[in-house]
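Trainee: Give me a model of this one.
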Amino acid sequence: MAMNPFKPTAGKMPPILIGRESAIEEFTEGLDNGAGAPGRIMLVTGQRGFGKTVLLTEFRRIASERKWQVISETASPGVAQRLIDALASNGPHIEQASISPSIGIPGIANASLGQINLSSNTIPLTLRNAISKRLQSGKIGKGKGILITIDETQAASIDDLVAIATAVQHVTTSIDETDIPDTEKKGVAIVFAGLPSVVNDLVNDNVTTFLRRALRCELDNVPLLDVKNAFLESVVDSGKTMNDDDAWRAAQATDGYPYMVQLVGYYMWQSAQRRHSDVITGDDIAAGIADAQIAFDDAVCAPALDGLKSAEIEFLHALTADYPKATAIGDITSRTGRSRSWVNKYRAALIKDRVIRSAGHGLVAFAVPHLGEYLKRTA
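Mentor: As a prediction, this is how the structure comes out:
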């Protein structure tokens, strides 16, 4: 039985990581080029649906293939404690923990700065020491190390993230100061992934200035020609066919948005499959686009508005009259009846969160595909 090659589920590996080749290459080179290589510390940013989680999955696959140990975490309260638990999983049982800067662990009393109390005896064990101990273990070979991926960084406290970044900084510095050849040094690699504003806050924190030297990977829309070619290649590999014009029509409907690429691909392929046909037709494309739009609204457009202030929603509604074209700042001022300073304030906030983007001098447009259309329909 033929299997649908498109994977729109969050974090599920798609058949082709189109448009992400340079990020994958830089990460791979970071692991292969030894201690101190730039690709070992990366910051991946992008809006929801741009493929951050998928990219982290690929990074972990690459690291595992190279015999690195991998620790994967999704940021949420207690992420720093869970990292220590994972690193010390083969060691004594951890009874209580706190990580510098001061972080309260739910259900556990605060400990002194960076100290962990063990059941066997009391030994100061910071996150830094937990990483160092795992690196010194015989389970990690020469020139290998530990990869830590932190997804959804916007869900973690800045204190947690600073603590993790600081620990990695100290471990990396200690490794660099040894006289072991770089090719034999055991190292640590870390990748933070999240929405742009939160990752920017992490970089700009005075405690984690070393992250300003990290490789930045800002995920953006995929060129439509690449999308079209990926559709053609994936469809053929799955045992079906489609013509060039239909592939281009499907690509245009995605706006190059990675999640929409997977949705359109999935539903157009499934439409042909329901007909027991090996040919994806124009009707399948139309059905796929319609089904993909519904799924995209629920998974991307609605969540993109969650947590926005009422003033920000008001600002966005002022853009819908021009959608899909850009809107002049002066028109937003007149449509909302607000002052120029009010408009400038929320323009800056929405650009920072990548909900809108600058579209030229005095112009803004939606940064999330189809969001303007969604707002029109739900107004």
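Trainee: From here on, just use CA atoms for contacts and neighbour counts.
Mentor: Fine.
Trainee: and the longest helix seen in the chain, which residues are buried?
Mentor: Across the chain, the helix with the greatest residue count (assigned by DSSP state H) is helix 158-176. Of the residues in helix 158-176, those scored as buried under the neighbour-count criterion (16 or more other Cα atoms under 10 Å) are 158-169, 171-172, 175-176.
Trainee: Does that helix pack against any helices or strands, and if so which?
Mentor: In this structure, helix 158-176 makes packing contacts with helix 79-87, helix 127-136, strand 187-194, helix 196-204, judged by 3 or more Cα pairs under 8 Å, 6 or more residues apart in numbering; DSSP states H and E.
Trainee: Now the element after the longest one, going C-ward?
Mentor: With elements assigned by DSSP states H and E, the helix or strand that comes after helix 127-136 is strand 145-151.
Trainee: so how far is that next one off the chain centroid?
Mentor: Distance, stretch centre to chain centre, for strand 145-151: 13 Å (Cα atoms, centre = their mean, to the nearest Å).
Trainee: got the angle for it vs strand 187-194?
Mentor: Following axes from the mean of the first three to the mean of the last three Cα atoms, to 10 degrees, one obtains 10 degrees for the angle between strand 145-151 and strand 187-194.
Trainee: now what about strand 145-151, what contacts it?
Mentor: Counting by Cα atoms under 8 Å, 6 or more residues apart in numbering, strand 145-151 makes contact with 52-53, 56, 60, 63, 68-75, 135, 186-194, all of which sit outside it.
Trainee: Could you rerun that using 7 Å?
Mentor: Counting contacts by Cα atoms under 7 Å, 6 or more residues apart in numbering, the residues outside strand 145-151 that touch it are 53, 56, 68-75, 135, 186-194.
Trainee: For ChimeraX, what selects the buried ones among those residues?
Mentor: In ChimeraX syntax, the buried subset of the contacts of strand 145-151 is picked out as below (16+ other Cα under 10 Å):
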select :53,56,68,69,70,72,73,74,75,135,186,187,188,189,190,191,192,193,194
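Trainee: now the other sequence, so there's something to compare against:
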Amino acid sequence: MDPVRNPYSPGAGRKPAALVGRDDALRAWDTSLQRVRIGRTDQPFVLYGLRGVGKTVLLSEFRRNAARKDWIVAQVEAGTGKSLRELIGEALYASLADLARPSAGRRLLKGLRTALSFKASYDATGTWGFGMDLSGTPGGGADTGILETDLKKLIKDLAEAAAEEEVGLAILIDEAQDLDDGELATLCTVAHAAAQDDWPVLFAFAGLPSLPRILAEARSYAERFQYTRIQQLDADVVAEALTIPAALEEAEWDDAAVEVVVGASGRYPYFLQQFGQETWNAATGPRIDEAAARLGVAQGNNQLDNGFFRARWDRATRSEQAYLRAMAADGDNGSPSGEIAARLSRKLTSLGPTRASLIAKGLVYAPEHGVVAFTVPGMAAFIDRQMLE
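Mentor: Prediction:
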């Protein structure tokens, strides 16, 4: 069928044509947006799960929903080599620039002035100005160099500015587990202060399955945040991720074709998009049959092996790859650290640096004490295929 009209879009954080199976999380976020309007606030949202389950897609939908209500919004991705200070400062600029105007109210002008001081705290040569002279405006003070002090001042003043505009402030952090300990602790502290004083601000964090533990270790009260584990799509809606986009292009899936793709995907959204895209291209249409689905899965697996999985495998050193091979014997279920050491004929303590490096690279995580697991579903099978080559 026409590849130009292919409705499937595999890729990191790319919104699918049909965002299915996430209604509960979206409904909860929308409820919180509405609560802010009437002066009630909620604890931060925390989305956690393996890679490929759609956390970034969902977080971005949170952002879009807030932006549609004209909120001040900043969405950032940790682990990019930039500090949290710089990430948040730069992400806020577009929303603030849209609000800036000479007739702005006192609180908005104060928030803009504070944002300028926050910018100066990490970029003394910055050229922000919002097209206005704010030199005589109250505000500022977010440039002490102490992250907790500066970020709290920024969030408070911008939240008050948002309230003056009858909207709210949303701060969304993707890959939150990659923030350093001090940045995580600061975010928890500021979010806690915002909840205590009813600032009209919502926080949302997304990250790997280890994120709840990391947040709780940063600040004990993070245990009260709203945690949502993002997993595979439920069996009763997973087919819609394939059939709805096709119907929008006047195409239809055979039940057997759906079964092939759903089974091969493990109901993981990323894999559904990859197999859906390849199956569409393999089909003659307008009906997508089982033969096209089987070919699409084969071609999709080849794409995943050469991209999605290969990129992660190649980031590991030889010794780290040996560690991953030892893990692969247990599939995607997780491996006891002691068992890995036994398979490699190594002392457990000698493998500590390798394990720490793999965690830092985001290739494995520790679901519980003494156990490690792959952050990517299907990684064990990929490693098995490499060993057969």
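Trainee: Can you tell me which of the helices and strands packed on helix 158-176 of structure 1 is most buried?
Mentor: Mean neighbours per residue, mean count of other Cα atoms under 10 Å, is largest over these for strand 187-194, with a mean of 24.
Trainee: start and end residues in structure 2 for that strand, please.
Mentor: Under TM-score structural alignment, strand 187-194 of structure 1 corresponds to residues 200-207 of structure 2.
Trainee: Mind telling me what Tyr8 of structure 2 corresponds to in structure 1?
Mentor: Taking TM-score structural alignment as the alignment basis, one finds that Tyr8 of structure 2 is matched in structure 1 by Phe6.
Trainee: again but with Ala216 of structure 2, I slipped
Mentor: Aligned against structure 1 by TM-score structural alignment, Ala216 of structure 2 finds its counterpart in Val203.
Trainee: got the contact list for that match?
Mentor: With Cα under 7 Å, 6+ apart as the criterion, the residues that contact Val203 of structure 1 are 209, 211-212.
Trainee: how close does it sit to Val44 of structure 1?
Mentor: With distances defined as Cα to Cα, to the nearest Å, the gap from Val203 of structure 1 to Val44 of structure 1 amounts to 12 Å.
Trainee: Which residue, other than its chain neighbours, is closest to Pro286 of structure 2?
Mentor: Take Pro286 of structure 2 and drop its neighbours on the chain: the residue closest to it by Cα to Cα, 6 or more residues apart in numbering is Ala251, 4.7 Å away.
Trainee: one step back: report the buried members of the contacts of Val203 of structure 1.
Mentor: Using 16+ other Cα under 10 Å as the burial test, the contacts of Val203 of structure 1 include Leu211 as buried.
Trainee: Put together a markdown table for the contacts of Val203 of structure 1, with secondary structure and distance to Ala302 of structure 1 on each row.
Mentor: Supplementary listing: the contacts of Val203 of structure 1 in a markdown table, determined by DSSP: H, G, I helix; E, B strand; the rest coil; distance: Cα to Cα, whole Å:
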| residue | secondary structure | distance to Ala302 of structure 1 |
| --- | --- | --- |
| Thr209 | helix | 35 |
| Leu211 | helix | 32 |
| Arg212 | helix | 32 |
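Trainee: Aligned against structure 2, show me the partner of Leu127 of structure 1.
Mentor: In structure 2, Leu127 of structure 1 lands on Leu151 (TM-score structural alignment).
Trainee: Who are the contact partners of that match?
Mentor: With contacts defined as Cα under 7 Å, 6+ apart, Leu151 of structure 2 is in contact with Ala142.
Trainee: Same check on Gln226 of structure 2?
Mentor: Under the criterion of Cα under 7 Å, 6+ apart, the contact list for Gln226 of structure 2 reads 43-46.
Trainee: Which of the residues you listed are retained in structure 1?
Mentor: Listed in the original numbering, the contacts of Gln226 of structure 2 still in contact in structure 1 are 44-46 (both residues aligned by TM-score structural alignment, their matches' Cα atoms under 7 Å).
Trainee: Need these in a markdown table (columns: neighbour count, distance to Leu112 of structure 2 and secondary structure).
Mentor: A markdown table is the format used below for the kept ones among the contacts of Gln226 of structure 2 (neighbours: other Cα atoms under 10 Å; distance: Cα to Cα, whole Å; DSSP: H, G, I helix; E, B strand; the rest coil):
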| residue | neighbour count | distance to Leu112 of structure 2 | secondary structure |
| --- | --- | --- | --- |
| Pro44 | 24 | 24 | coil |
| Phe45 | 21 | 26 | strand |
| Val46 | 26 | 28 | strand |
